[in-house]
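Student: Only the shape, not the letters, is given here:
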């Protein structure tokens, strides 16, 4: 007899787990997606020139120590990466056949290896070095407004209010940040004013959708059109006529964190940023903790999932929704300041360029979870940065395809790795007591 003791709860749980695994349907979506990408990896290896070389730069100025340029033989490296992708694909098929749950590390590892395989092929014998640190820094920068917008949508929709007006809130934040920074000649004051613009748009959204039960999607679309038209009119009249006063460039300075910013690769990417990026780190961490481990988070999820049950225990459902949507608008407005003072640019017409809709897609791709939404936004930012770098070094990929790359990657990610998602049950449904 074994000396190991098994608790009664564990004995009861084991059959339940086996039963759940036996009834879980087999999903071949992930393995088939991996198989398609693995075949592309094989084509990259076959397309690499014999004797070709690909160079990667991981070092940047100010690092503790200099990492030499990495030189890889293109075709052998491509074959090794393709074989690894095929092995991961076989493993994914094996897990699917056993009805095992998907693990996060598998798509992340597969995605990283696939990108490396693509870069090895694209940069072979191009006479240029692929700057990985620059690419990663650009990916993070391009993701900043998307992450703020995704957090805005997450707070609103977890409360039961659909927010299509993220685009308007980002654009309003960019506008007011540029104007305030120009008038007061201080980028930091512009940063303080930007959440007010987003909160104002959120207040209008929640006023019509909660108080008068107007269709939330229609209100959001109208607000997008309204803010685009209003900021465009003010830009064409006031801002362009006296740009020195109303639309002068102001930029947030970089604030490198001592020691951390000198760590090779990750230091320049994560710890040599502006205060806006550091605020983004704090926001994601706070939301991730508060949404699932605080009284506010419990009430927010309750009014988004089952408002009538929340009302029976004394939670003011509509008041909670009003406060949360206005807070969400302030978050998006803060993110909109990246387009102007975050990059040292003057305000321009429609300069958000659809980032609000991409942020909404990132929130859905992340399954209404802060960490998932951040990963989805980083995916889009990285794909955009990848296209910019490849266009700069010159690749066999047509320039039109590089411009399409971020959107293609996002569509493939949504189709291949998300599948069916479930929004909060009461999302978009007005509550009448």
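Tutor: It's in. Predicted model, so just to flag it, every value in this text is computed and none were measured.
Student: can we go C-alpha only for contacts and neighbour counts from here?
Tutor: OK.
Student: mind checking which helix or strand the residue sitting nearest the centre point of the chain is in?
Tutor: The structure's the chain has its C-alpha centroid closest to residue 377; by CA atoms, centre = their mean the separation is 1.4 Å. For residue 377, the enclosing helix or strand under DSSP states H and E is helix 370-393.
Student: cool, residue 153 as well?
Tutor: Taking DSSP H and E as the definition, one finds residue 153 inside helix 132-158.
Student: what's the angle between that helix and helix 370-393?
Tutor: Orientation of helix 132-158 against helix 370-393 (axes from the mean of the first three to the mean of the last three CA atoms, to 10 degrees) gives an angle of 140 degrees.
Student: Please report how far residue 130 lies from residue 121.
Tutor: Counting by CA to CA, to the nearest Å, the gap from residue 130 to residue 121 is 12 Å.
Student: More neighbours: which of those two?
Tutor: Using other CA atoms under 10 Å as the criterion, residue 130 and residue 121 rank with residue 121 on top: 28 against 24.
Student: which residues does that one contact?
Tutor: Residue 121 sits next to 44-45, 47-48, 54, 74-75, 78 when contact means CA atoms under 8 Å, 6 or more residues apart in numbering.
Student: Please list all residues in contact with the spatially closest residue to residue 406 that is not a sequence neighbour.
Tutor: Nearest non-adjacent residue to residue 406, counting by CA to CA, 6 or more residues apart in numbering: residue 383, 4.8 Å away. By CA under 8 Å, 6+ apart, the contact set of residue 383 is 139, 405-406, 409.
Student: Quick check: the closest residue to residue 181 other than its chain neighbours vs residue 161, distance?
Tutor: Residue nearest to residue 181 in three dimensions, not counting chain neighbours: residue 190, with 4.2 Å by CA to CA, 6+ apart. Distance, residue 190 to residue 161, by CA to CA: 28 Å.
Student: Repeat that for residue 368.
Tutor: Distance of residue 368 to residue 161, given as CA to CA: 13 Å.
Student: Contacts for the helix or strand just after the helix holding residue 377, please.
Tutor: The element immediately downstream of helix 370-393 (helix or strand, assigned by DSSP H and E) is helix 399-413. For helix 399-413, the external contacting residues (CA under 8 Å, 6+ apart) are 365, 379-381, 383-384, 387-388, 390-391.
Student: Can you convert those into JSON lines and add a column each for distance to residue 290?
Tutor: Formatted as JSON lines, these follow (distance: CA to CA, whole Å):
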{"residue": "365", "distance to residue 290": "21"}
{"residue": "379", "distance to residue 290": "25"}
{"residue": "380", "distance to residue 290": "26"}
{"residue": "381", "distance to residue 290": "26"}
{"residue": "383", "distance to residue 290": "30"}
{"residue": "384", "distance to residue 290": "31"}
{"residue": "387", "distance to residue 290": "36"}
{"residue": "388", "distance to residue 290": "36"}
{"residue": "390", "distance to residue 290": "40"}
{"residue": "391", "distance to residue 290": "41"}
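Student: Use this one as the comparison:
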């Protein structure tokens, strides 16, 4: 059951973050800064969990944590929106810069907070939330599961309906495929791309707080989110920007990531190959999968291309 639990935890993270990338790229904007968005969402959620009393009702703690994580993620994603949509900057460079900035900023903020709290005795970048994270745990079938898993199921259904069954979703996809035609039909391409970027911040922020709280009682922000954002991008590409395929891909990649964290609990696995190989496994698999599927991959036609109304 331990392997199943960790698989579902990591799949939940990957689904949230990959869906964020999907909405963003479906609108025509590449978001390589998902790693940074995750860090910011995790930072906001960790501070809330650290500050709140465990005596508060569970739903209040959950609601406040998710709300702040979403706000942090969306506000940080605005950096990409302004740079890529308004100033038409190179989206790859902006995303890379966002990733570098987020971890560094989080470390500085957490260290400053810990120094202030301990009068200079605790200069670490660690935030603990030992008591409050318990509200996210539910017991079922004799094991503990996380409430985020339930949210993930709702997200999969909601993402599919929004993208393929609503006017908003169809307009979003039109802006990522044929922005000039969408503009001619009266759709505001800039607003739709902003919406796509903000949705990526929404999903990425929640994905960040899931990553640090689902299986941990404290987090060291020196590690950022350990490449989970990049793994989510691989899941998104392998899932072909489709919610159902992304969910299936996330389960596959989540299983490999779970093996990397739980191999020591299985005697057969510990003697089979060195432990470091299991930690490398999710990233090796992502490289292999993308190498064999990239030729058949069909990204939105206008992704990464800044829209200029004057060229319509």
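Tutor: Happy to help now that I have it. Not measured: the values here are computed from a predicted model.
Student: re earlier: between the contacts of helix 399-413 of structure 1, which is closest to residue 336 of structure 1?
Tutor: Checking the contacts of helix 399-413 of structure 1 against residue 336 of structure 1 by CA to CA gives residue 381 as the nearest, at 15.4 Å.
Student: Aligned against structure 2, show me the partner of the closest one.
Tutor: Taking TM-score structural alignment for the superposition, residue 381 of structure 1 sits opposite residue 254 in structure 2.
Student: Please apply the same query to residue 361 of structure 1.
Tutor: Using TM-score structural alignment, residue 361 of structure 1 pairs with residue 234 in structure 2.
Student: List the contacts of its match.
Tutor: Counted by CA under 8 Å, 6+ apart, residue 234 of structure 2 has contacts 286, 290.
Student: What of residue 179 of structure 1?
Tutor: Listed by CA under 8 Å, 6+ apart, the contact partners of residue 179 of structure 1 are 190, 246-247.
Student: Try it again at 10 Å.
Tutor: By CA atoms under 10 Å, 6 or more residues apart in numbering, the contact set of residue 179 of structure 1 is 173, 185, 187, 190, 193-194, 239, 243, 245-250, 340-341, 346-347.
Student: ok, back up a step: overlap of the contact sets of residue 368 and residue 161 of structure 1?
Tutor: Taking CA under 10 Å, 6+ apart as the criterion, residue 368 of structure 1 and residue 161 both touch 153-155, 424.
Student: and which of those residues is nearest to residue 225 of structure 1?
Tutor: Nearest to residue 225 of structure 1 out of these is residue 153 (CA to CA; 18.1 Å).
Student: how close does the closest one sit to residue 163 of structure 1?
Tutor: Applying CA to CA, the value for residue 153 of structure 1 to residue 163 of structure 1 is 6 Å.
Student: if you count what's nearby, which of the two comes out ahead?
Tutor: Applying other CA under 10 Å to residue 153 of structure 1 and residue 163 shows that residue 153 carries more neighbours, namely 32 against 28.
Student: residue in structure 2 matching the more buried one?
Tutor: Under the alignment (TM-score structural alignment), residue 153 of structure 1 pairs with residue 21 in structure 2.
Student: Quick check, that match in contact with residue 29.
Tutor: Yes: the pair residue 21 of structure 2 and residue 29 qualifies as a contact (CA atoms under 10 Å) at a distance of 9.1 Å.
Student: Which residues are in contact with each of the two?
Tutor: Joint contacts of residue 21 of structure 2 and residue 29 (CA under 10 Å, 6+ apart) are 196-197.
Student: neighbours around residue 97 of structure 1, how many?
Tutor: By other CA under 10 Å, the burial measure for residue 97 of structure 1, its neighbour count, is 14.
Student: Strands of the stretch 51-200 of structure 2, start to end?
Tutor: Using DSSP state E, counting those that start in this stretch, the strands of the stretch 51-200 of structure 2 run over residues 126-128, 137-140, 143-146.
Student: deepest of these, which one?
Tutor: Highest mean neighbour count among the strands of the stretch 51-200 of structure 2 (mean count of other CA atoms under 10 Å): strand 126-128, with a mean of 18.
Student: Output the contacting helices and strands for it.
Tutor: The contact analysis (3 or more CA pairs under 10 Å, 6 or more residues apart in numbering; DSSP states H and E) places strand 126-128 of structure 2 against helix 34-51, helix 91-118, strand 218-220.
Student: ok, now with 7 Å
Tutor: Here strand 126-128 of structure 2 touches strand 218-220, going by 3 or more CA pairs under 7 Å, 6 or more residues apart in numbering; DSSP states H and E.
Student: List the buried residues in the strand it packs on.
Tutor: By 16 or more other CA atoms under 10 Å, the buried positions in strand 218-220 of structure 2 come out as 218-220.
Student: what angle separates the very next helix or strand once past it from helix 91-118?
Tutor: Per DSSP H and E, the first helix or strand lying C-terminal to strand 218-220 of structure 2 is helix 228-238. Orientation check (the same axes, to 10 degrees): helix 228-238 of structure 2 against helix 91-118 gives 150 degrees.
Student: ok, the residue nearest to the centre of structure 1 - contacts?
Tutor: Residue 377 of structure 1 sits next to 143, 146-147, 359, 362 when contact means CA atoms under 7 Å, 6 or more residues apart in numbering.
Student: same thing but 6 Å
Tutor: Taking CA atoms under 6 Å, 6 or more residues apart in numbering as the contact definition, residue 377 of structure 1 lies against 143, 146-147, 362.
Student: any idea how far it is from residue 89 of structure 1?
Tutor: Taken as CA to CA, the span from residue 377 of structure 1 to residue 89 of structure 1 is 25 Å.
Student: hmm, back to that, how about the strands of the stretch 51-200 of structure 2 in TSV, adding distance to residue 305 of structure 2?
Tutor: Output for those, formatted as TSV (distance: least, CA to CA, whole Å):
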stretch	distance to residue 305 of structure 2
strand 126-128	39
strand 137-140	43
strand 143-146	39
